[in-house]
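Student: sequence and predicted model, in that order:
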Amino acid sequence: MKKKVVVTIVIVILIILSIIHYYFSSTSITLLDQPIQGLSKTIEFFSQSIYDEIPIKYTCYGEDISPPLKWRNYPINSVSFVIIVFDIDAPKKNFIHWLIYDIPSFINQIPENVPKEAKLYFAKQGFNDFGKIGYNGPCPSIGKHRYIFRIYALDTYTGLPEGARVEEVINKINNHVIAYGEFVATYGR
């Protein structure tokens, strides 16, 4: 009898923990989504080199260079932009491939093959999840992954030095994002 009670209690606890895990994993806001809560996607953000699928040229299996990016329809009071490229299907959710920030508002495009340097003439770059500065493209071992290219328009600069980490940038831009845009592309082997 005592053993049955213990087994029942353990089962009930496991069910409760499963429900809690499901609730928090399905409704929790990711770090990268925090700054855009309550905002509509209004910036038109795109690459004339990427449509639905990322060309091999922009992956680790090709030249591993950054793609050209353009944006328009951003607020006139934008001061700077942050661009983050991340893989939402990687084992480490939201694996960062590119972090570029403090792009002044008079710039509305980035050329192909941005140097992998922390300080650029037009912006700063931070560390990606490969542990490197600048862009490193998709490199999935198997299967098709989705990559989000997201731009945040800010009412200020981050004030961070070159070589920041994504957590630092997100902490600085929270409450300063006035608009955003994004597009999704895939790559798989």
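Tutor: Structure received. Because the structure is a prediction, the values reported are computed rather than measured. Residues are numbered from 1 along each chain as shown.
Student: please make it C-alpha for all contacts and neighbour counts, starting now.
Tutor: Fine.
Student: could you measure residue 111 against residue 20, distance?
Tutor: Going from residue 111 to residue 20 by CA to CA, to the nearest Å gives 45 Å.
Student: nope, residue 179 is what I was after
Tutor: Using CA to CA, one obtains 33 Å as the distance from residue 179 to residue 20.
Student: buried ones in the helix or strand that contains residue 179?
Tutor: Assigned by DSSP states H and E, residue 179 falls within strand 177-188. Within strand 177-188, the residues that count as buried by 16 or more other CA atoms under 10 Å are 177, 178, 179, 180, 181, 182, 183, 184, 185, 186, 187.
Student: tell me which two of those sit farthest apart.
Tutor: Pairwise distances across the buried residues of strand 177-188 (CA to CA) peak at 30.1 Å, for the pair 178 and 187.
Student: which residues of the protein fall in strands?
Tutor: Using DSSP state E, the strands of the chain run over 44-46, 69-72, 80-87, 95-104, 109-110, 124-125, 144-154, 177-188.
Student: what does the fourth one contact?
Tutor: Contacts made with strand 95-104 from outside it, assessed by CA atoms under 8 Å, 6 or more residues apart in numbering, are listed as 79-88, 122-130, 134-138, 157-159, 166, 169.
Student: run the last query once more with 6 Å
Tutor: 80-87, 123-126, 128-129, 134-136, 157 (CA atoms under 6 Å, 6 or more residues apart in numbering).
Student: ok, structure two:
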Amino acid sequence: MHLTSPAFEEGGRIPWSASAPNENRLPALEIHDVPGGARSLALILEDLDSPLGEVTHWLVWNLPPDRSRVDALNLREESRVGMDSFGKVGYLGPVPPEGVHRYRFRLLALDAELDLESGATRSQFDQAAEGRVLDEAELTGSIERPRTEGDG
């Protein structure tokens, strides 16, 4: 299974338009080669360089396994969106407080739809998905908060 984006390459720069301070728009994500036994997909966006540890910015599950693109604004009815590390439900794009941060999109192919309602926490999701992951793909990119006038 593979996860790619026409907006940035693996290890490349995520466009600033995807950031929360700008347009807060999920970059286009494309899904390839989902295993045949997959019954649903899940997608997680994590900040790998947060001083708080790994921070979840977005969590969605029960995506149809035949999905080839992901759009945070047009999820199908059966999809569920979890709570991020900031206590909010929905997409929160990268928001590095300063410097360069690496963000990882993790795609999981699951052998079932999860019996978990929208608003569930990352811990609840991890528990529900345990033992159900058939395959995993990652796409990592970095983003830097632009310097503004007056920055030292």
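Tutor: Thanks, I have the structure now. Because the structure is a prediction, the values reported are computed rather than measured.
Student: average offset between the strand holding residue 179 of structure 1 and structure 2?
Tutor: With mean CA distance after the TM-score superposition for structure 1, strand 177-188 of structure 1 departs from structure 2 by a mean of 0.5 Å once superposed.
Student: okay if I get the buried residues of strand 177-188 of structure 1 as CSV plus distance to residue 144 of structure 1?
Tutor: Shown next, in CSV, are the buried residues of strand 177-188 of structure 1 (distance: CA to CA, whole Å):
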residue, distance to residue 144 of structure 1
177, 31
178, 32
179, 29
180, 26
181, 23
182, 19
183, 16
184, 13
185, 10
186, 7
187, 5
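Student: what is the nearest of these to residue 26 of structure 1?
Tutor: Using CA to CA, these come closest to residue 26 of structure 1 at residue 184, 20.4 Å.
Student: how about the residue nearest the centre of structure 2, nearest residue that isn't a chain neighbour?
Tutor: Against the mean C-alpha coordinate of structure 2, by CA atoms, centre = their mean, the closest residue is residue 45 at 2.7 Å. Counting by CA to CA, 6 or more residues apart in numbering, residue 45 of structure 2 lies nearest to residue 105, which is 4.6 Å off, once chain neighbours are set aside.
Student: residue 52 of structure 2 maps to what in structure 1?
Tutor: Aligning on TM-score structural alignment places residue 52 of structure 2 opposite residue 92 in structure 1.
Student: do residue 34 of structure 2 as well
Tutor: That one, residue 34 of structure 2, aligns with residue 74 by TM-score structural alignment.
Student: is its match in contact with residue 80, as I believe?
Tutor: No. The criterion here is CA atoms under 6 Å, and residue 74 of structure 1 misses it with residue 80 at 10.6 Å.
Student: can you map out the helices along structure 1?
Tutor: 2-27, 166-173 (DSSP state H).
Student: where in structure 2 does the shortest one fall?
Tutor: Using TM-score structural alignment, helix 166-173 of structure 1 corresponds to residues 122-129 of structure 2.
Student: on average, how far is the matching stretch from the matching bit in structure 1?
Tutor: In the superposition against structure 1, stretch 122-129 of structure 2 averages 0.7 Å from its aligned positions (mean CA distance after the TM-score superposition for structure 1).
Student: what's the distance between residue 158 of structure 1 and residue 55 of structure 1?
Tutor: The gap separating residue 158 of structure 1 from residue 55 of structure 1 is 31 Å, by CA to CA.
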